[in-house]
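[1] sequence? don't have it. structure:
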């Protein structure tokens, strides 16, 4: 397995919209496995392909709460939302920053698994939040987009300075 390079905010590639996947093949399976490996190594609970500069609709989610195994969701789509919840979220692409974001407490999601089968997942609480967060990434949206414009501008300047120190160029 390979460790994939995570893109850091404000990298413009994080704003790209992922393309749907037509066919599950060895390449897609390798991408998903590398994403899982990267998520574990970076100590995340979820990762979207767009965060590792792969513009395909794939998200992976660690075993959390009611989930007994890791999730790999291809072309995920939320078909139902209910309730409200807000917790401090973080993101591997925006390290060392957390903020409360309004989300649905319950979601029902349609997706394709690594075997090419259509599946439906129902999730509540932290799993629901994680799925919504990762699906947002596939749409070019970050959790900080839910913050005020003032906070967003401050964060952008802060992370531009941090990335200069890390010698990360976009």
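    All right, it came through fine. A quick note: this is a predicted structure, and the numbers were derived from the prediction, not measured.
[2] from here on, just use CA atoms for contacts and neighbour counts.
    Fine.
[3] quick one: buried residues of stretch 77-93?
    Within stretch 77-93, the residues scored as buried using 16 or more other Cα atoms under 10 Å are 77-78, 81, 85, 89-93.
[4] tell me which element the closest residue to residue 2 other than its chain neighbours is part of?
    With sequence-adjacent residues excluded and distances taken as Cα to Cα, 6 or more residues apart in numbering, residue 2 is closest to residue 34, at 5.4 Å. Per DSSP states H and E: residue 34 is located in helix 26-41.
[5] ok, residue 44 to residue 19 distance?
    23 Å (Cα to Cα, to the nearest Å).
[6] let me fix that, I meant to ask about residue 36.
    Counting by Cα to Cα - residue 36 and residue 19 are separated by 20 Å.
[7] what does residue 6 give?
    19 Å.
[8] cool, residue 61 as well?
    Distance, residue 61 to residue 19, using Cα to Cα: 19 Å.
[9] higher neighbour count, the two?
    residue 61 (24 against 15; other Cα atoms under 10 Å).
[10] take a look at this one as well, against the first:
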């Protein structure tokens, strides 16, 4: 288990579509463990393989109330509720800035577990938001792409200013 370097915005890999994992082997399980460690160290509640520069469809999410991380291999949203909710979002690749987004209140996701078996899960509220956010990332949609151009531009300027201050 290791903490891997996180790809920072505006790295172009954050807008590339991740490829299916394929065979779930020890290398995939090790990447999942590393992602969990990296996410906790960031800190964050969700991370994808592209966040560490690996263009594979692998997501790790661990909410504050979860005893262990949830691991989703090749996840795909198969259903969304018509109801929507708003929540503040951010990214481990863009630390220090957040904004409110609207997403579906509930989702159903098909994915594979670490043992390679097919699974399906329904999620609501924060877990549904996290799944939509991280699956967007796998599809090359960075979270700020869901903001209006004005909000996105302001947020990018704020992030750039934070980076200059930290440098």
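    Received the coordinates, thanks. All of these numbers come straight from a predicted model, not from anything done at the bench.
[11] can you tell me what sits against stretch 52-60 of structure 1?
    4-7, 13-14, 16-21, 32, 35-36, 46-50, 70-76, 134-135, 138 (Cα atoms under 8 Å, 6 or more residues apart in numbering).
[12] how about stretch 148-160 of structure 1?
    With contact meaning Cα under 8 Å, 6+ apart, stretch 148-160 of structure 1 is reached by 9-10, 144-145.
[13] including distance to residue 125 of structure 1, could those residues go into a markdown table?
    A markdown table is the format used below for the contacts of stretch 148-160 of structure 1 (distance: Cα to Cα, whole Å):
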| residue | distance to residue 125 of structure 1 |
| --- | --- |
| 9 | 26 |
| 10 | 28 |
| 144 | 19 |
| 145 | 21 |
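[14] save the residues you listed as TSV, and put in secondary structure too.
    TSV is the format used below for the contacts of stretch 148-160 of structure 1 (DSSP: H, G, I helix; E, B strand; the rest coil):
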residue	secondary structure
9	coil
10	coil
144	helix
145	helix
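[15] can you pull out the strands in structure 2?
    46-48, 58-61, 70-80, 84-89, 99-104, 106-112, 118-124 (DSSP state E).
[16] what is the neighbour count of residue 65 of structure 1?
    Count around residue 65 of structure 1 with other Cα under 10 Å applied: 11.
[17] cool, and the one 4 residues further on?
    By other Cα under 10 Å, 10 other residues sit near residue 69 of structure 1.
[18] is it true that it touches residue 63?
    Yes: between residue 69 of structure 1 and residue 63 a contact is recorded at 5.1 Å, counting by Cα atoms under 8 Å.
[19] burial count for residue 163 of structure 1?
    17.
[20] scratch that, residue 20 of structure 1 is what I was asking about
    Residue 20 of structure 1, neighbours per other Cα under 10 Å, totals 14.
[21] in this structure it contacts residue 75, no?
    Yes: between residue 20 of structure 1 and residue 75 there is a contact at 5.6 Å, judged by Cα under 8 Å.
[22] who's in contact with residue 48 of structure 1?
    35, 57-60, 134-135, 137-138.
[23] please apply the same query to residue 117 of structure 2.
    Applying Cα under 8 Å, 6+ apart, no residues contact residue 117 of structure 2.
[24] next one: residue 62 of structure 1
    Residue 62 of structure 1 neighbours (Cα under 8 Å, 6+ apart): 36, 39, 44-46, 69-71.
[25] can you rerun that using 10 Å?
    For residue 62 of structure 1, the contact set (Cα atoms under 10 Å, 6 or more residues apart in numbering) comprises 36, 39-40, 43-47, 68-72, 127, 130.
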